[in-house]
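# predicted coordinates and the sequence they were generated for:
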Amino acid sequence: MSSGPGSRLRILYRHYGGDNTKPRPGYYSKMLALTSLLRAADALDTAPELVYINDQVRPGPILSLMEATGEVVPVRGGSDSRSYRAMLEREAARSAPADQFLWFSEDDYLYRPDALRHLAAGAATLTDVDYLTMYGSRALDTEASGRRVVRRTVTGAAGDPAAVPIGDVEWYHAVSTTSTFGTRLGTLREDLRLLNLCAVSGGSWDHTTALAIAGFLPFTGAQLRADLLPGRSVPLAEWPRTIMRGGVRLAVTARSLRRPSHRRRLFAVDPELISHMESEQPGSRPEPSARTAATDWAAIAEATSAWAEERGISVDQQVTS
């Protein structure tokens, strides 16, 4: 892309027309999330392809802004997993070069204004890396990990001799991320069946996905036995659903036993360039590295609001209804 190097970036922004009850920072809104993405896109040398994957989105300011800035694709998802799978299926079937880099984004992230420029540079430089993320500071201990993941004792790129500096950020081998990530179209096509299978495995299926595509075992034997052989702790009426989930998880586990040539690498960036706008709960994530913690996300939110207001956009709109 000429936004830095490489080809034109294609962004798939998956938006749900309602909201949930997760604890959020005071500045949170879905309009803020969207305008922060547009602000980051505005900093690119070449405008990206913006595609909005919309589930249950009613007419309103957010939809109007999407229609003015990109292609709007309605989907009948009804759940996070369904809309995610519909998006992946649509992209994998699209006629385009296999090396096109795709960025899949959920609708509750706050972007630094330089986030997409760094992503473009990372995608152009790290051509042997399969997946990139701009969120998450769980670092993989590549020497200690076998079929089970071993995390490094420090988070982010700190002290990692294999970290790759690009500009003023560093990219490092990460364990996991959410459903906001980047990959090339060819990789998506090759991994599509496993990605779809992971998405119906229940629980934290995004974490399951990251482990399975990298060739790590996503479930323990105890977890599989608990699903496949439910005991008295599971009501009898729940047995069919529990056993079915266990069957899916067993299939995911079997598919995670990939040949070394098919084990994917996920790299994250330090500092984080986007923030998942959820209020942190004690113990929910490892302590971030000093560089990751350096970003003042409240200040980013304030600056994004000002940028939006200059363009006649109010970020106070929480949902599209």
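Noted; the coordinates are in hand.

# CA atoms for contacts and neighbours, from now on please.
Will do.

# ok, now how distant is the closest residue to Thr35 other than its chain neighbours from Val200?
If the residues on either side of it in the chain are set aside, Thr35 comes closest to Ala308, at 6.5 Å by C-alpha to C-alpha, 6 or more residues apart in numbering. Look at Ala308 and Val200: by C-alpha to C-alpha, to the nearest Å, they are 37 Å apart.

# contacts only, for the residue lying closest to Glu278 once chain neighbours are set aside.
Distance criterion C-alpha to C-alpha, 6+ apart; nearest residue to Glu278, sequence neighbours excluded, is Arg24 at 4.5 Å. By C-alpha atoms under 8 Å, 6 or more residues apart in numbering, Arg24 lies in contact with Met277, Glu278, Ser279.

# test my guess that the first one contacts Tyr109.
Right, the one you point to is Met277. Yes: contact criterion C-alpha atoms under 8 Å: Met277 and Tyr109 qualify, at 5.7 Å.

# now the element after the helix or strand hosting Ala68, going C-ward?
If you go by DSSP states H and E, Ala68 is part of helix 61-69. Where DSSP H and E defines the elements, the next helix or strand beyond helix 61-69 is strand 71-75.

# buried set for that following strand?
By neighbour count on 16 or more other C-alpha atoms under 10 Å, the buried set for strand 71-75 is Val72, Val75.

# now swap in stretch 234-253 and tell me
Here stretch 234-253 shows Trp239, Thr242, Ile243, Arg245, Gly246, Gly247, Val248, Arg249, Leu250, Val252, Thr253 as buried, counting by 16+ other C-alpha under 10 Å.

# how much space separates Gly17 from Ala299?
From Gly17 over to Ala299 (counting by C-alpha to C-alpha), the distance is 26 Å.

# of the two, which one has the most company?
Taking neighbours as other C-alpha atoms under 10 Å, Gly17 and Ala299 compare with Gly17 leading, 18 against 11.

# who are the neighbours in contact with the residue nearest to Trp297 when sequence neighbours are not counted?
Ranked by C-alpha to C-alpha, 6+ apart and with sequence neighbours excluded, the top spatial neighbour of Trp297 is Ser275, at 7.4 Å. When contacts are counted by C-alpha under 8 Å, 6+ apart, Ser275 touches Tyr109, Leu110, Tyr111, Tyr135, Trp297.

# next, the one to line up against it:
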Amino acid sequence: MRLHAIYRSHGGENVKGRPGWYGKQRALLSFCRAVAQARRSVDVDVVFLNDGPIPAERLDVMRAWGTPLPFTGGSNRRSYLRALALPRQRDWAGEDLVLLAEDDYLWTPAALTALLAASRTTTADYFAPYSPAPGGAAGTAPDTTLGTAPGAGVAAPGEVRWVPLESTTSTFAARVGALRQDERLLLLCCLSGGDFDHTSCLTLQGVARFGPRDLLRHKPLPPGTGTARTLARNAYLTAMKLAVDVRAQRRPSRRRTLLAASPAVATHMESGWVAPGDWAALARETDEWARTSAAGGEG
């Protein structure tokens, strides 16, 4: 078995609230630290899917740890769809594991090792390294990592359990064979608008995402948009949402199982969506690892 990691990156920033230890360079280094540990026991192939220009310091690290693949997408959705197509385009083996990773996550050193262990010891097809709530349950957990309670910490290799999860983000791992079978379904979920990651997780598991009201309720277009365009766009989204709900009625053999690491082995670095744990301490450890090891390569 090989692990293929697709690290989706963008050079810019957005307006999301961030914890004090946030940084894309730090996120990248923590990911490379996890790659280094996983490579002690398995072949890890890393593709850095870069949407637009990437700062030179970050690009240097990417070149040392994998293969940068530049493209012009212009949106998170297009970057995600480009990543979904890679397993098919590169003909990766169905028994391999593929990880789709976003560039604003902090990773524990054992994160990829834990994902590989889960793929070997369970029959699940999808794995979430991150869940925002304790115990792997879906929901929002308070951001307590800047003032962590006594005894809190991040997962050590032997502490990780894998528990059922309703939904996660666009950072997840999957068996290559399952992802290739589900590619068209995931594309359809993306075309339905809104939070396509949540829609995808529910639909893969055979759960209808949209109720009757949701089918007719859409995100408003900018002020001044013409009536004809608004009506056409709303009709399109209603049709896509209905198609997603129909596709959610999967036969039992095609319904996927999504498991989450508990405690999380990675966290989204967005205020209000940080997984429980002492991630500020891990951020400091990552900086120290970068200073004292061959962080610029595997040397």
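Good, I have the coordinates. Just so it is clear, the model here is predicted, and its values are computed rather than measured.

# any idea what the TM-score comes out to?
Counting by TM-score structural alignment, normalised by the length of the second structure, the TM-score of this superposition works out to 0.84. Behind it: 272 aligned residues with a C-alpha RMSD of 2.6 Å.

# so where do the strands sit in the stretch 51-200 of the first structure?
71-75, 101-106, 109-111, 131-133, 164-166, 169-173, 181-184 (DSSP state E, counting those that start in this stretch).

# and the end-to-end length of stretch 159-176 of the second structure?
26 Å.

# which position in the first structure pairs with Arg233 of the second structure?
Matched to the first structure by TM-score structural alignment, Arg233 of the second structure sits across from Arg241.

# er, Trp107 of the second structure I mean
With TM-score structural alignment as the criterion, Trp107 of the second structure pairs with Tyr111.

# so which residue is dead centre in the first structure?
Thr180 (1.5 Å; C-alpha atoms, centre = their mean).

# check contacts around the spatially closest residue to that one that is not a sequence neighbour.
Spatial nearest neighbour of Thr180 of the first structure, excluding adjacent residues (C-alpha to C-alpha, 6+ apart): Ser105 at 4.5 Å. Contact analysis of Ser105 of the first structure by C-alpha under 8 Å, 6+ apart lists Ile11, Leu12, Tyr13, Arg14, Ser179, Thr180, Phe181.

# pretty sure the third one contacts Pro48?
No: no contact is recorded between Tyr13 of the first structure and Pro48 when judged using C-alpha under 8 Å, the distance being 11.9 Å.

# can you pick out the residue with more neighbours from those two?
More crowded of Tyr13 of the first structure and Pro48, by other C-alpha under 10 Å: Tyr13, with 22 against 19.

# tell me the spacing between the more buried one and Thr242 of the first structure.
32 Å.

# just checking, what residue in the first structure corresponds to Ala208 of the second structure?
Here Ala208 of the second structure is matched to Leu217 in the first structure, going by TM-score structural alignment.

# now the contacts of Arg24 of the first structure in CSV, with distance to Gly70 of the first structure and neighbour count?
Converted to CSV, the contacts of Arg24 of the first structure look like this (distance: C-alpha to C-alpha, whole Å; neighbours: other C-alpha atoms under 10 Å):
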residue, distance to Gly70 of the first structure, neighbour count
Met277, 23, 21
Glu278, 27, 14
Ser279, 30, 13
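
# does anything pack onto the helix ranked longest in the second structure? Which helices or strands?
When the second structure is parsed with DSSP state H, its longest helix is helix 227-247. Under the contact definition 3 or more C-alpha pairs under 8 Å, 6 or more residues apart in numbering; DSSP states H and E, helix 227-247 of the second structure sits against helix 176-191, helix 196-204, helix 212-216.

# just those: most buried one?
helix 196-204 (a mean of 22; mean count of other C-alpha atoms under 10 Å).

# how about residues contacting it?
Contact with helix 196-204 of the second structure is made by 166-170, 182, 186, 189-190, 208-209, 244-245, 247-248, 255-256, 258, as judged by C-alpha under 8 Å, 6+ apart.

# cutoff 7 Å now
Contact with helix 196-204 of the second structure is made by 166-170, 186, 189-190, 208-209, 248, 255-256, as judged by C-alpha atoms under 7 Å, 6 or more residues apart in numbering.

# make CSV out of the residues you listed and add distance to Gly177 of the second structure.
Shown next, in CSV, are those (distance: C-alpha to C-alpha, whole Å):
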residue, distance to Gly177 of the second structure
Glu166, 21
Ser167, 21
Thr168, 20
Thr169, 20
Ser170, 18
Leu186, 14
Cys189, 19
Cys190, 20
Ala208, 23
Arg209, 24
Ala248, 19
Arg255, 14
Arg256, 12
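
# neighbour-wise, which of those leads?
Of the contacts of helix 196-204 of the second structure, with other C-alpha under 10 Å as the count, Cys189 tops at 28 neighbours.

# map it across to the first structure for me.
Using TM-score structural alignment, the equivalent of Cys189 of the second structure in the first structure is Cys198.

# for Pro97 of the first structure, see how far away that match is.
According to C-alpha to C-alpha, Cys198 of the first structure and Pro97 of the first structure sit 25 Å apart.

# and the residue nearest to Thr35 of the first structure, that's in a helix?
Yes: the assignment for Ala308 of the first structure by DSSP: H, G, I helix; E, B strand; the rest coil puts it in a helix.

# helices of the stretch 1-150 of the first structure, start to end?
30-42, 61-69, 80-92, 115-125 (DSSP state H, counting those that start in this stretch).
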